[in-house]
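Trainee: Could you work out the structure for the sequence below:
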Amino acid sequence: MLIDFAGLKPVEAYEWMSSLIVPRPIAWVSTLDAQGRANLAPFSFFQMVTGKPPTLLICPLLQRGGKLKDTVLNIDERGEFVVNLAAPAQAAQLNETSFPFEAGVSEFEACGVTAAPSQRVAPPRVAAAAASFECKLAMLEPYPRHAPSCHLVLGEVLVAHVQDDLLDADGKLDPGKVDLLFRMGGEWYGRSINAANFTLPRPR
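Mentor: Have a look, this model is predicted:
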């Protein structure tokens, strides 16, 4: 089957890509607005970019009518955000925070998510997240420029909080213990720990 994307509607292109480019990690992004009110929202268009400097990428889509999401407005206003990584046990709460609450409503409070203070940035982090990356804004650009459908947001990682039970006896991260929630196509979700996982050393 050949799919010509030039003939697809945007929603059709989204459906094909989001169902085939899987699994996708989920950035559960916490920010503060100009009045200091917390916001928390999930984004599955998310990835690491480079380790020098340590940088993450999130791509919040525009809302219907071209309106910017609160996350983008808050990051642009304050220049800080936290990317939290959710465990499977937090799936219901994460999904609840995707609801389009009115601006100024704290998803932490509305969805019963416990917040914890960050160390280097003002926005709080998710206390029970498997890991949280405190970031300062490195770049925020609309894409594509002539008719934006999203924003490319690069954040330089300042510090990370990692749950102690993910570490081995030497204090190193144990990949076999990192059980994260990820997004598949449609309404399908998955987790990073399952019986089919395997190791594969690179060729030398």
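
Trainee: from here on, contacts and neighbour counts on C-alpha atoms
Mentor: Fine.

Trainee: Would you agree Leu137 falls within a helix?
Mentor: No: if the criterion is DSSP: H, G, I helix; E, B strand; the rest coil, then Leu137 is strand and not within a helix.

Trainee: where's it relative to Leu56, distance?
Mentor: In this view, Leu137 and Leu56 are 10 Å apart by CA to CA, to the nearest Å.

Trainee: So for the two, which residue has more residues nearby?
Mentor: For the pair Leu137 and Leu56, the greater number of neighbours falls to Leu56 (22 against 18), based on other CA atoms under 10 Å.

Trainee: and His161, how many neighbours?
Mentor: His161 has 16 nearby residues by other CA under 10 Å.

Trainee: Once you drop chain neighbours, what's closest to Thr114?
Mentor: Of all residues not flanking Thr114 in the chain, Ala127 sits nearest, at 5.8 Å (CA to CA, 6 or more residues apart in numbering).

Trainee: Could you also give me the structure for this next sequence, so I can compare it with the first?
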Amino acid sequence: MSTVDAQGRANLAPFSYFNIVSNDPPILVFSCNTPEDRPAKDTLKNVRETNEFVFNLATASLVHEMNMTSMPIAAGLDEFEYAGLEKAACHFVKAPRVARSPASLECKVFKVIKIDNETGGPEVNVIFGKVVGMHIHPDFLDDHGHFRTALAQPVTRLGGAEYAISQPTFELERQFTRANESTY
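Mentor: Below is the predicted model of the structure:
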């Protein structure tokens, strides 16, 4: 996720727990654990200050840089520069996007939910963002305008230090659609 603070300084950090949870309105969600060494991650602090963030798809070609942005560097230092990533401007939010990412979603905060740890550990904040802008590199669109996931090679975190590249992909016939056609 990329953000800026109230002074306009960019921040970039990887987040494993994210998803699209609604298409109307388009809502993206990610969770932000509280680190043990400070009261809040820079991303959460920036989201609270600006009510904006950008989701940037992490891919096989960006995995080294993604890992670099997980380093706990001092607040206000630019992870884009630290990881050698070029910024690209967004249309509807102040935060920049990762220029090399095949897909970036500009988001405005819809809601933040704090989840207290039941055993007294650090809290978790779940951030819901309404997608207000989208950047898809044209090389990753098929003839129908659909995103070519296999070509993008998104990186997924499996747990701990284990990651995977989402390949090969496969398709399944949607049973609900088939049932709908035959019964209604």
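
Trainee: Please state their TM-score.
Mentor: The TM-score (TM-score structural alignment, normalised by the length of the second structure) is 0.88; 174 aligned residues with a CA RMSD of 1.6 Å.

Trainee: hang on, the earlier thing: tell me who's in contact with the aligned partner of the residue nearest to Thr114 of the first structure in the second structure.
Mentor: Taking TM-score structural alignment, the alignment pairs Ala127 of the first structure with Ala99 from the second structure. By CA atoms under 8 Å, 6 or more residues apart in numbering, the contact set of Ala99 of the second structure is 85-88.

Trainee: repeat for Thr149 of the second structure
Mentor: Contacts of Thr149 of the second structure by CA under 8 Å, 6+ apart are 140, 169.

Trainee: Please enumerate the strands of the first structure.
Mentor: 24-25, 27-32, 38-43, 46-51, 54-58, 80-85, 115-116, 125-126, 131-143, 150-162, 181-183, 189-191 (DSSP state E).

Trainee: Format those as JSON lines; extra columns: distance to Gly65 of the first structure.
Mentor: Below are those laid out as JSON lines (distance: least, CA to CA, whole Å):
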{"stretch": "strand 24-25", "distance to Gly65 of the first structure": "26"}
{"stretch": "strand 27-32", "distance to Gly65 of the first structure": "23"}
{"stretch": "strand 38-43", "distance to Gly65 of the first structure": "19"}
{"stretch": "strand 46-51", "distance to Gly65 of the first structure": "23"}
{"stretch": "strand 54-58", "distance to Gly65 of the first structure": "21"}
{"stretch": "strand 80-85", "distance to Gly65 of the first structure": "25"}
{"stretch": "strand 115-116", "distance to Gly65 of the first structure": "32"}
{"stretch": "strand 125-126", "distance to Gly65 of the first structure": "30"}
{"stretch": "strand 131-143", "distance to Gly65 of the first structure": "15"}
{"stretch": "strand 150-162", "distance to Gly65 of the first structure": "12"}
{"stretch": "strand 181-183", "distance to Gly65 of the first structure": "25"}
{"stretch": "strand 189-191", "distance to Gly65 of the first structure": "28"}
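
Trainee: Can you say which of the ones you listed is nearest to Ser106 of the first structure?
Mentor: strand 38-43 (5.2 Å; CA to CA).

Trainee: quick one, what contacts the counterpart of His161 of the first structure in the second structure?
Mentor: Matched by TM-score structural alignment, His161 of the first structure corresponds to His135 in the second structure. Residues in contact with His135 of the second structure (CA under 8 Å, 6+ apart) are 102-105.

Trainee: now do Phe101 of the first structure
Mentor: Glu107 are the contacts of Phe101 of the first structure under CA under 8 Å, 6+ apart.

Trainee: quick one, what contacts the residue nearest to Pro168 of the second structure when sequence neighbours are not counted?
Mentor: Nearest residue to Pro168 of the second structure in three dimensions, chain neighbours excluded: Ala150, at 6.8 Å (CA to CA, 6+ apart). Applying CA under 8 Å, 6+ apart, we find Ala150 of the second structure in contact with 166-169.
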